[in-house]
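>>> Here is a sequence with its predicted model. Questions after.
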Amino acid sequence: MRASQRARGEDVALVDALLSADERRRSSGVRFDELRNEQKSLGKLIPKASADEKAELLKKAGQLAADVKAADAEQHEADEETKRLALQLGNLVHPDVPVGGEEDFVVLETHGTIRDFGAEGFEPKDHLELGEALGAIDVERGAKVSGSRFYYLTGVGALLELALVNAAIAQATEAGFIPMLTPALVRPRAMEGTGFLGQAAENVYHLEKDDYYLVGTSEVPLAAYHMDEILDAEQLPLRYAGFSPCFRREAGTYGKDTRGIFRVHQFDKVEMFSYVAPEDAENEHKRLLDWEKQWLTGLELPFQVIDVASGDLGASASRKYDCEAWIPTQGKYRELTSASNCDSFQARRLSVRLRDGKKVQPLATLNGTLCAVPRTIVAILENHQQADGSVRVPEVLRPYLGGREVLEPVAK
């Protein structure tokens, strides 16, 4: 755990503080039990004692009651401190994860061909210019109504979102996922249990009056769906595909991706989520990645797969693969999907357990983005644009757009 904290760039001393608190919890528990047993034994002696002895025993019983109360308080305090410190620890980093920060990822594979727009005789437009010409994106009125990083999808933009969501859900359903429409507001335990109230808390919207949190991903309500339940081994794997609005404060990203809809405060997303036996977690992780690669290949997007470095994993993931699509006007790959193996980290915190015969243990949870809508729209518009400002529709989406093959610019 110390090595894992070091790899994450987190506080190593937290491990020793937790061990110390846990030792205090254990010793105070033993002390409480000893005093309670002594109190019970004394209670049996008092009725049988003589008048002279009884007065002394009652005096001792009073002192013992005070000691028991103090020991109980100390035990409770130590237990709370242990839990508080334990919740600050991230998941154990997988030994094969590259160590380092955001830029220290390892490229595992690349797919598709990057277009040479120069050879085609025109300069590519960015997604916002294309989206405005298509009557698909309106960030100006989004900012007027809600502020920066908000937007409207209009006309074919709204239809394109619905097509993406329906196509993603269709792929997930065919792969055996159960479609889910999930709550966007959750209680603190659900947010904390999934690991989003630690280092990620700055990006979470909190409604203080009601003590609810707005989810940044349907991973949160999907992980908490079986909270405090014991699932039988025969039920696994359980796979859900959740569709929900997502809300992120994007704190710490001032000045980054301010143009268009690549980095926004509210967006819709289709998320895959799996409950599996711990020994099946690594294989399930690869399956989630394969479904993401299938999706991006169907959208005819050039992309690369990276093994995310330890300092960029987030608290709950032991390992994470990102699929990054090529964005022509930025001249680089940008994240479109993530697939994370959380092992038993979330299950332990949310008390989701597996019964296999007589054995009961925490199971493993995994999550994978299938379609984060705005970023996917960015990639489609830029990669499939044509010289006249129109955008070719990938074949996989055409059945969900009434057979439309091209999105045409609209008259102003």
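That came through fine.

>>> going forward, measure contacts and count neighbours with C-alpha atoms only.
Will do.

>>> All the helices of the stretch 251-400 of the chain, in order from the start?
For the stretch 251-400 of the chain, the helices defined by DSSP state H, counting those that start in this stretch cover 281-298, 345-350, 373-383.

>>> Just send those back as TSV, with mean neighbour count too.
Below are the helices of the stretch 251-400 of the chain laid out as TSV (neighbours: other Cα atoms under 10 Å):
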stretch	mean neighbour count
helix 281-298	18
helix 345-350	23
helix 373-383	23
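
>>> Which of the ones you listed sits closest to Thr329?
Checking the helices of the stretch 251-400 of the chain against Thr329 by Cα to Cα gives helix 373-383 as the closest, at 7.5 Å.

>>> quick one: that closest one to helix 281-298, angle?
40 degrees (axes from the mean of the first three to the mean of the last three Cα atoms, to 10 degrees).

>>> quick revisit: with distance to Met272 added, can I get the helices of the stretch 251-400 of the chain in a markdown table?
Putting those into a markdown table (distance: least, Cα to Cα, whole Å) gives the following:
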| stretch | distance to Met272 |
| --- | --- |
| helix 281-298 | 8 |
| helix 345-350 | 16 |
| helix 373-383 | 14 |
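
>>> Of the ones you listed, give the one that comes closest to Gly252.
Distance to Gly252, taken as Cα to Cα, is lowest for helix 373-383 among the helices of the stretch 251-400 of the chain, at 19.2 Å.

>>> Contacts for the closest one next, please.
Helix 373-383 is contacted from outside by 115, 124-127, 130-131, 160-161, 164-165, 261-263, 267-269, 299, 301, 325-329, 336, 391, using Cα atoms under 8 Å, 6 or more residues apart in numbering.

>>> make it 7 Å
With contacts defined as Cα atoms under 7 Å, 6 or more residues apart in numbering, helix 373-383 is touched by 125-127, 130, 161, 261-262, 267-269, 301, 325, 327-328, 336, 391.

>>> returning to what we had before: out of the helices of the stretch 251-400 of the chain, which comes closest to Glu53?
Comparing the helices of the stretch 251-400 of the chain against Glu53 with Cα to Cα, the closest turns out to be helix 345-350 (51.0 Å).

>>> Residues contacting the closest one, please?
The set of residues external to helix 345-350 that reach it, using Cα under 7 Å, 6+ apart, is 91, 193-194, 224, 227-228, 316, 353, 362-365.

>>> Also stretch 137-148?
Applying Cα under 7 Å, 6+ apart, the set of residues contacting stretch 137-148 is 128, 131-132, 150-154, 157, 260.

>>> Quick check: the residue nearest to Gln385 when sequence neighbours are not counted vs Phe122, distance?
Leaving out its chain neighbours, the residue that sits closest to Gln385 by Cα to Cα, 6 or more residues apart in numbering is Val391, at 4.2 Å. Noted for Val391: a distance of 14 Å to Phe122, by Cα to Cα, to the nearest Å.

>>> try it against this one:
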Amino acid sequence: MDVLRAIWSGDCKLENLKSEADATYRRLLCDVEERRAEAKRRSQEMKDIAADERVALLEEGRRAKQELKGLEAEASKVQSALQAGLLTLPMPPDPEVPEGSDDSQNVELRTWGEVPDFSFDAKDHVSLGADLGILDIPRGVKLAGSRNYLLLGDGARLEQAVLRFAVAHMTAKGFDLASVPILVNHACMEGTGYFPGGEEQTYAVPKDDLFLSGTSEVPLTAIHSGETLEESDLPVRRIALSPCFRREAGTYGKEAHGLYRVHQFWKVEQMVIGPNDEDWSIEEQGKMLAHAEEFVQALEIPYRVVDVCTGDLGQGQVRKFDIEAWMPSRGSWGETHSASRFHDFQARRLNLRYKPSGGGKPRFCHTLNNTVAATPRLLIPLLELGQQSNGDVVLPEALESFMGKVLLENPAKG
């Protein structure tokens, strides 16, 4: 079929896909309904005709039934192709989003803190962690292959301290803590916009048709899929602390060094479901970004906020702001947080609606999310920025109550 070939070959522009496939599907549907009506008419006629006349009519009915099956199959194919094509359509970006082709054209909005100028030969987090006896990458690789690691002793305690601080920070902001599955079904991945397109980066469990989630955004957002909430129940503000898994296919060089981009990590994610109100969404995104900035400031990490350009936005993101922490070993900023708003992109795919309090038809919700803390990536600036000339590492005071101390002593300093 021409429409199917156009869809799968890419010859048909996505903006024309819906109208062309819709027209084809409607035509086929009309044909199907006409054939069904004809079959019903013949069935009624059979009652009123002589037995010797029924043979020809029965043969005609069999042919019509076969034609009907063919039309139904064709209509089903067009409908499936239409749905598959529509699932790849991106969300139109906010008019305020800067134009650009990739992350090099993201626009810096502000910075916080001072980038340090060490008076000694500073080490990277891999060397610091090894010297302190808290990080062992070679043995992590031995256990599970590349981009794996072991955090030992104070390294494991530091990771947990960061995550516990993140949870405490967000519960104080009124967010509810949720414990969510890390194995999710295809509908969750598709509903939140990770499928189609993100299959290559996702670990699958084919035997059970489940997938290891790369972020708790997926289960958090999908909790109310297929539901119609009351407007009085909005907004829903939740956080989750969960292990996350990503294949990270196609990343090399400094992106793969040390703890920056690994296959397994922990993350505290903030997620909000709210009303279909653009002004509200814009204001809420600002609040969520502020929550993350306050957290990074408490960790005394210099950072910058960038307005992500059109070419670096995800499929469903209307606007996104990234927080990038200063990482001395990289000699640059490294992304640690992404605050995104989706309008109704995810809600439509998840069929997530609410009843307006003033009456009227149910409307699709707006959804937003943002990182609170992702480890071990945050350990990179914490170790590198806190290093001392004698090999010790001084941690920010905000972690003392969760860590029990702020000094990681170098056992070899003598």
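That came through, no problem. None of the values given here were measured: they were computed from a predicted structure.

>>> Can you give the structural similarity as a TM-score?
Remark: TM-score between the superposed chains equals 0.90 [TM-score structural alignment, normalised by the length of the first structure]; 399 aligned residues with a Cα RMSD of 2.2 Å.

>>> Please name the residues that touch the residue nearest to Gln385 of the first structure.
Contacts of Val391 of the first structure (Cα under 7 Å, 6+ apart): 381, 384-385, 406-408.

>>> Same question for Leu128 of the second structure.
By Cα under 7 Å, 6+ apart, Leu128 of the second structure lies in contact with nothing.

>>> Alignment lookup: it to the first structure.
Using TM-score structural alignment as the criterion, Leu128 of the second structure maps onto Leu130 of the first structure.

>>> Please identify which helix or strand holds that match.
Applying DSSP states H and E as the criterion places Leu130 of the first structure in helix 127-133.

>>> Also Gly226 of the second structure?
Counting by DSSP H and E, Gly226 of the second structure is found in no helix or strand.

>>> related to what we said a few turns ago, identify the farthest-apart pair in the contacts of helix 345-350 of the first structure.
Maximum pairwise distance among the contacts of helix 345-350 of the first structure (Cα to Cα): 20.0 Å, between Asn91 and Asp228.

>>> Pull out the buried residues from stretch 313-323 of the second structure.
Using 16 or more other Cα atoms under 10 Å as the test for burial, stretch 313-323 of the second structure gives 313-323.

>>> Mind checking which residue lies nearest the centre of the first structure?
Centrality entry for the first structure: nearest residue to the mean C-alpha point is Glu219, 5.2 Å, by Cα atoms, centre = their mean.

>>> Return the residue of the second structure aligned against that residue.
Taking TM-score structural alignment, Glu219 of the first structure has Glu217 as its aligned residue in the second structure.

>>> any idea how far that match lies from Tyr194 of the second structure?
As defined by Cα to Cα, Glu217 of the second structure lies at a distance of 11 Å from Tyr194 of the second structure.

>>> about what we covered before: and of the contacts of helix 345-350 of the first structure, the nearest to Leu19 of the first structure?
Nearest to Leu19 of the first structure, judged by Cα to Cα, of these is Asn91 at 16.3 Å.

>>> Could I get the contacting residues of the residue lying closest to that closest one once chain neighbours are set aside?
Nearest non-adjacent residue to Asn91 of the first structure, counting by Cα to Cα, 6+ apart: Ser316, 5.3 Å away. Residues in contact with Ser316 of the first structure (Cα under 7 Å, 6+ apart) are 90-91, 194-195, 342, 345-346.

>>> I'd like the residues you listed laid out as TSV, including distance to Lys59 of the first structure.
Shown next, in TSV, are the contacts of Ser316 of the first structure (distance: Cα to Cα, whole Å):
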residue	distance to Lys59 of the first structure
Gly90	50
Asn91	51
Thr194	50
Gly195	50
Cys342	55
Phe345	49
Gln346	49
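
>>> ok, now how distant is the corresponding residue of the second structure for Gly368 of the first structure from Leu220 of the second structure?
If you follow Gly368 of the first structure across to the second structure using TM-score structural alignment, you land on Asn370. As judged by Cα to Cα, Asn370 of the second structure and Leu220 of the second structure stand 12 Å apart.

>>> what does Val393 of the second structure give?
Taken as Cα to Cα, the span from Val393 of the second structure to Leu220 of the second structure is 36 Å.

>>> before we move on, back to that, now, the contacts of Val391 of the first structure that are in strands?
Secondary structure from DSSP state E places 406-407 of the contacts of Val391 of the first structure in strands.

>>> Pick out the one among the contacts of Val391 of the first structure with the largest number of neighbours.
Leu381 (26 neighbours; other Cα atoms under 10 Å).

>>> Give the buried residues for stretch 14-31 of the second structure.
Buried-residue list, stretch 14-31 of the second structure, by 16+ other Cα under 10 Å: 14, 17, 21, 24-25, 28-29, 31.

>>> CSV for those residues, including secondary structure and distance to Glu74 of the second structure?
Shown next, in CSV, are those (DSSP: H, G, I helix; E, B strand; the rest coil; distance: Cα to Cα, whole Å):
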residue, secondary structure, distance to Glu74 of the second structure
Leu14, helix, 21
Leu17, helix, 17
Ala21, helix, 12
Thr24, helix, 10
Tyr25, helix, 9
Leu28, helix, 8
Leu29, helix, 10
Asp31, helix, 11
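
>>> Out of these, which is nearest to Leu399 of the second structure?
Leu14 (49.7 Å).

>>> gap between that closest one and Gly85 of the second structure?
7 Å.

>>> In the first structure, which helix is the longest?
Longest helix of the first structure, by residue count under DSSP state H: helix 51-86.

>>> The following helix or strand past that one against the second structure, how far on average?
Scanning forward in sequence from helix 51-86 of the first structure by DSSP H and E, the next helix or strand is strand 106-111. Aligned to the second structure and superposed, strand 106-111 of the first structure gives a mean residue distance of 1.0 Å (mean Cα distance after the TM-score superposition for the first structure).

>>> And the contacts of helix 345-350 of the first structure, which of them are buried?
Neighbour counting by 16+ other Cα under 10 Å classes 91, 193-194, 224, 227, 316, 353, 362-365 among those as buried.

>>> what's the counterpart of Ala167 of the first structure in the second structure?
Matched to the second structure by TM-score structural alignment, Ala167 of the first structure sits across from Phe165.
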